[in-house]
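# Dropping a prediction and its sequence here:
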Amino acid sequence: MTETTVIRGGPTWPILPASMAATGRSSIRASLRSRAAISWYVGAGFSLLWLATLVEDVVAASNGPASEAIGIAVVAVYGLAFLVAAPIIWALPARGRLLVVAGLWAYTFVFTPWVGWGIGGTWTYVGVLIGVCVLDWRLTWKLVFGLGALAVGTGYLAYGPVQDIFFAPAITVSISAMMAAFARNVASMNQLRAAQAELERMAVEQERGRVARDIHDILGHSLTVITVKAELAGRLVTVDADRATREIGEVEELARGALADVRATVAGFRGVSVSGELAGARTALEAADVRADLPVSTEQVPAEYRELAGWVVREGVTNVIRHANAQTCRVRLDARGIEVADDGVGPSAGASGPTDSAAAAFDPASASNGLRGLRERAEADGARLSVGRSDLGGFSLRVAW
């Protein structure tokens, strides 16, 4: 991920990697050492070869070795300032970038003792910095053409009304415009990379949530049935050993099935069907000694909602077995939704309606995990989950689509 600064009228400009994100001096130091800065140093270093002409002019205008040495040192500082200016710009907001550009432009007036008003020829480097600032296009054009116009003015003061005074300004404007376009292309690419990285992160988070939700739902249901059957087998050991043996065998099968479901869920290949869940619900309810009032057909459920209906049956029946202390569990299906209801203890007084509040009063653990995950599934499919008191007197879980 990258840290970005939004610039009105232009793309966002990724300043530094998130690991370098900081404020003030530490951010500038990180930018000066970044990989982008190293690439800039190489490219900008080649462009400094054009300063050789300025060095020749300074040497020619010097009136002694001291003047010559000072002039060369001034040119060297200018080149160094240009090299570090861009990485510094990347660590600053728009106003700070403009200050850096203005500072480099102001520095060029130090050359006037040697080249007089011929300083306009050095403003190409200032124009390049304007381009890499990635400012609003209108402001960029104003600055670039304004710099070109000033270069024409200084050229007139230096050389008079000759045609050559337009040569250096034309170079400044054209190179500045090219750098502005190039910087925007780079900024757009960096923005796309940042967006791609964000999408990848979101996909990972979504997949992690899917796996956690599925494992909760799978294990919650399977372990509940295993617990009920194990308790039943324990009671039957001294009464009906053969049936106890069968129950233990079914517990083993359920455990193996749960393990297979977990493996398939992690791999992303597991599917849930409402018909399969109803069959499992009947077995689980009978083991818990709860009368199962279940539909004999699922054809009325639209195909696109059958998996969601399966998850509703799984979560609803699991909660009935765990918490309802019910005698009857009823599942109703139609073309508009599904309801799992019971005649158990139901939600606490005053807790009802299409929210998770009733579920929280009835079963805090389920409301925070199972029902929350089920609501996420329902919303993802365009359906709506509601909980409350059923007409049987207990709890009602309904999903409408």
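Looks like it came in fine.
# contacts, neighbours, all on C-alpha from now
OK.
# What sits closest to residue 298 if chain neighbours are left out?
residue 275 (6.5 Å; C-alpha to C-alpha, 6 or more residues apart in numbering).
# Below is structure B, check it against A:
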Amino acid sequence: MRVEQGVDLREWPVWTPEDPAATRRGRLRTVIAAAVFLVFLVRSVVQEWGLPVGSRVALVAVACVYVASYLLTLYLAPLHGRLVRSLSIGWLYLAGAAFALVTADPSDLALLSYAVAAGIILLPLRWGVLLGVLTTLSVMAGTWLVDGAVDWRDTFVLLMMTAGLVTVTQLIRTVNQLRTAHDRIRVLAVADERSRLARDMHDVLGHSLTTITVKTGLARRILESGADPARALTELRDAERLSRQALGEIRATVSGYRRPSLAAELAGVHEALRAADITAVLPQAVDDVAEELREPFSYVLREGITNVIRHSGANRCEVRLGPRCLEIRDDGRPTNGVAAGTGLTGLTERMAAVGGRLTAEPLPGKGFRLCAEA
């Protein structure tokens, strides 16, 4: 996955927060902040008030159009697409140039800075920088052609305004990106926690309830036959112990502190297979298994044996352990395929997290094989 560094200068700014009211407030704050800088335009109107009456009327009219267009562009254009924004910026340039044309003062071309500011805010930053540079060159050329000398003061102000506004705009967009990324990370974290909880609850409850069901069923059959009440009581005590153990595991799973033990799971598997009347061929120790694989192998062992007891109808089950592999084989009913349910999906995710893979496949003739390796 490629990670974008900083703000893309070619990216069009987008105003699409989930809260429409926040959008309106943000655009309104932009308009209010922009209105403060209109004092320079008002000052130019005052300075040119000595023009003839007709020129003063035209000057006021053009200034009002320029101001209204500037503020409406900042408030409304963010809601529209690229064409409307581009046309709005173009109109601002026409209104600004008309103002300088009415005053016949080339230095008033510096008031095109409002159009530049709107371009930096509404267009990709690369375009905004280009507009600022071209506008500065236009002011330099206009003052040189009319006055015979470049107005370096206005040129410097326009350059500094462009650089400052580009920097601030880039900073604002970066902060917005960070907020968006933070919100996305929060959503992904919640989804990941839900997935972990669902996977762990399935692993805990599936095996524990299956074993409890097998043991209580065995106790019921013993009591119904009247064969050995003492053994039935033993099975019931085991079922009670398992239910208490499952309750503790559920609490640990919810709190996120549950860490299964491969040795403990192996002992539980022996009990579960014995209660289900399935011959178990199990390894004697887990010392050879890599330390980082013992936890995922514990889940694979638990889920695999649970499936053997619940679905296979097997008489024999064999578990093989290696340093980086775990294999479960049974001699159960023939099957045509494998349905990837919640359990196998969760195991696949667990093995992928440690760079491993899970293989679930029917054996030739009859039986099933579940293999986890890394």
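Yes, it's here. Computed from a predicted model, the values in this text were never measured in an experiment.
# Can you pull the TM-score for these?
For this chain pair, the superposition-based TM-score is 0.89 by TM-score structural alignment, normalised by the length of the second structure; 366 aligned residues with a C-alpha RMSD of 2.5 Å.
# picking that back up, helices and strands around the strand or helix carrying the residue nearest to residue 298 of the first structure, which ones?
Assigned by DSSP states H and E, residue 275 of the first structure belongs to helix 274-287. Judged by 3 or more C-alpha pairs under 8 Å, 6 or more residues apart in numbering; DSSP states H and E, helix 274-287 of the first structure is in contact with helix 167-236, strand 291-293, helix 306-319.
# quick one: the helices in the second structure?
Counting by DSSP state H, one finds helices in the second structure at the ranges 20-36, 39-47, 53-76, 82-103, 113-122, 125-147, 152-225, 229-255, 262-275, 294-307, 342-353.
# thinking again about what came up before, return the mean post-superposition distance for the helix holding residue 275 of the first structure against the second structure.
For helix 274-287 of the first structure, the mean deviation from the second structure after alignment is 0.8 Å (mean C-alpha distance after the TM-score superposition for the first structure).
# quick check: that helix aligns to which part of the second structure?
Mapping helix 274-287 of the first structure onto the second structure (TM-score structural alignment) gives residues 262-275.
# which residues are contacting that stretch?
211, 214-215, 218, 279-280, 282, 285-286, 294-295, 297-298, 301-302, 305, 309 (C-alpha atoms under 8 Å, 6 or more residues apart in numbering).
# Just the buried positions in that stretch, please.
For stretch 262-275 of the second structure, a neighbour-count test (16 or more other C-alpha atoms under 10 Å) marks 262, 265-266, 268-273, 275 as buried.
# Just give me the neighbour total for residue 12 of the first structure.
20 (other C-alpha atoms under 10 Å).
# Spit out the contact partners of it.
Contacts here follow C-alpha under 8 Å, 6+ apart; on that basis residue 12 of the first structure touches 4-6, 187-188, 191.
# What is the aligned counterpart of residue 175 of the first structure in the second structure?
The alignment partner of residue 175 of the first structure in the second structure, by TM-score structural alignment, is residue 161.
# Now do the same contact list for its match.
Residues near residue 161 of the second structure by C-alpha under 8 Å, 6+ apart: residue 113.
# how much space between it and residue 155 of the second structure?
Distance, residue 161 of the second structure to residue 155 of the second structure, by C-alpha to C-alpha, to the nearest Å: 10 Å.
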